[in-house]
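Peer 1: below are the sequence and a predicted model; questions follow.
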Amino acid sequence: MRKKLKAIAIAISLLFPVFITNSCKKDEPFDMHYDYFPLSEGRYVVYSVHEVFVDQQIQQKDTFDYYIKTLIGDTVMDNSGRIAKKFERYYGSTANGPWTFHDLWTAIIDGGRAELVEENNRTIKLVFAPSEDDEWDMNAYNTLGQMDCYYSNIHSSYTVNGTTFPTTVTVEQEDFSSFIDSRRKYEVYAKDVGMIHKYFRDFIIINGNPNNVKKGHLIDMQLVSYGQQ
């Protein structure tokens, strides 16, 4: 009888740590990965920008190379009446400035969404926590056309301008090709940095040739530096 009771006691002692471990796991906070969209005041990112406009009808092909600096400012009311952060944008001809103030957007994390009000258009940049099952309309809160987004390369490394970021997510916005269209749009976000790469191509092409552009717009925006000021 004693041997039987001893065996039961040993079995209970072996199971008890499992119960403790499971209980601890339940109490651990779930990481929503909000740090893909950092909003600490003074946080800045500098980007190199390559922009192209094409319109064969008026024989136009304009190419621009410049720099953009984004800076998180103090709190402000956004266009939906919420307390958000100022998202200041500056333009410059070099990566070190001098910088000329260009415009003021606002940024907020609300309801599991990272939102940026760009030129009065409220857009959903990210949803949390990032998952392969996520799909959302970036333009759900504005009058622009529907833009269904989803994640790829979740928590993967990504290299831009020679700098490798160990933990990033890619927001896929559009990838479409046809005999007359060539559209590719995505944004990459790194932890504790924010957006590190934006690629936007919207071309009308001729005879299915992506190099023969009838009309369109291209933006390639890549991180150069970042930090706290």
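Peer 2: Sure thing, it's come through. Residues are numbered from 1 along each chain as shown.
Peer 1: contacts, neighbours, all on C-alpha from now
Peer 2: Fine.
Peer 1: pull the number of nearby residues for residue 210.
Peer 2: By the other Cα atoms under 10 Å criterion, the neighbourhood of residue 210 contains 18 residues.
Peer 1: take the one below as the second:
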Amino acid sequence: MADPRFILNANDEWVIRDVWTSTSDNFYAEVAEENVRRLKLSFPVRSGRKWDLNVYNSEAELEVAYREVGQAWAGPVITFPRTVLIKNTVGPNFIIKRNHEERYALDIGLVSRYWEETESQPDTAGILRVVGWRLNMAAIAYGTE
């Protein structure tokens, strides 16, 4: 059986799959997913605090802010007594929609994520075409190893 950390690329070579790293200190928590660094959290946590999620990469700016600090949140299976919501601050326009929400639970970490990036354009027949993607996740269990 092949090692699940590696996949065959187009040149029939084994390459590393899904590399994630994280680091944090008293001021921030950053995650690198597939070599794209994102500033996930900015400390101290307080309602309305804003930052650019993409400050460390070449993707378009995505300003996010804390909302619902310390609020309970009920997922599909589990309820978490103290959470914080991180949400983008710029709403969609008629063409581009960028919705980003992540919820973190105290002493647990990420418990939900909703991320949608779409672009809407009418085609030559006047039919609206929407192109993009949507990701929706929620924790159904957690523990320690």
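Peer 2: Thanks, I have it. Every value quoted in this text rests on a predicted model; they were computed, and no experiment measured them.
Peer 1: which parts of the longest strand along the first structure are buried?
Peer 2: Taking DSSP state E as the assignment, the strand of the first structure that covers the most residues is strand 209-228. By 16 or more other Cα atoms under 10 Å, the buried positions in strand 209-228 of the first structure come out as 210, 213-226.
Peer 1: tell me which element residue 179 of the first structure is part of?
Peer 2: For residue 179 of the first structure, there is no enclosing helix or strand under DSSP states H and E.
Peer 1: give the aligned equivalent of it in the second structure.
Peer 2: With the correspondence set by TM-score structural alignment, residue 179 of the first structure lines up against residue 94 in the second structure.
Peer 1: count of residues packed around its match?
Peer 2: For residue 94 of the second structure, the tally of surrounding residues (other Cα under 10 Å) stands at 8.
Peer 1: quick one: it and residue 120 touch, right?
Peer 2: Yes. Here residue 94 of the second structure lies in contact with residue 120, judged by Cα atoms under 8 Å, at a distance of 7.4 Å.
Peer 1: sketch out the strands for the first structure, chain order is fine.
Peer 2: Under the criterion DSSP E, the first structure carries strands at the ranges 43-55, 60-77, 83-92, 100-110, 113-118, 121-127, 135-137, 148-160, 163-177, 181-190, 194-206, 209-228.
Peer 1: for those, give me TSV that also has distance to residue 5 of the first structure.
Peer 2: Rendered in TSV, the data for these read as follows (distance: least, Cα to Cα, whole Å):
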stretch	distance to residue 5 of the first structure
strand 43-55	63
strand 60-77	65
strand 83-92	63
strand 100-110	56
strand 113-118	55
strand 121-127	54
strand 135-137	56
strand 148-160	50
strand 163-177	52
strand 181-190	56
strand 194-206	59
strand 209-228	63
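Peer 1: which of the ones you listed sits most buried?
Peer 2: strand 121-127 (a mean of 22; mean count of other Cα atoms under 10 Å).
Peer 1: which ones are touching the closest residue in space to residue 20 of the second structure that isn't next to it in sequence?
Peer 2: In space, not counting the residues next to it along the chain, residue 20 of the second structure is nearest to residue 33; the distance is 4.7 Å by Cα to Cα, 6 or more residues apart in numbering. Contact partners of residue 33 of the second structure, counting by Cα atoms under 8 Å, 6 or more residues apart in numbering, are 18-21.
Peer 1: which of those are still contacts in the first structure?
Peer 2: Under the criterion both residues aligned by TM-score structural alignment, their matches' Cα atoms under 8 Å, the contacts of residue 33 of the second structure that remain in contact after alignment to the first structure are 20-21.
Peer 1: apart from its chain neighbours, what residue comes closest to residue 36 of the second structure?
Peer 2: On the basis of Cα to Cα, 6+ apart, the spatially nearest residue to residue 36 of the second structure that is not a chain neighbour turns out to be residue 57, at 6.2 Å.
Peer 1: map the one you found onto the first structure.
Peer 2: Residue 57 of the second structure maps onto residue 142 in the first structure when the alignment is built from TM-score structural alignment.
Peer 1: can you give me the distance of that match to residue 178 of the first structure?
Peer 2: Taken as Cα to Cα, to the nearest Å, the spacing of residue 142 of the first structure relative to residue 178 of the first structure amounts to 27 Å.
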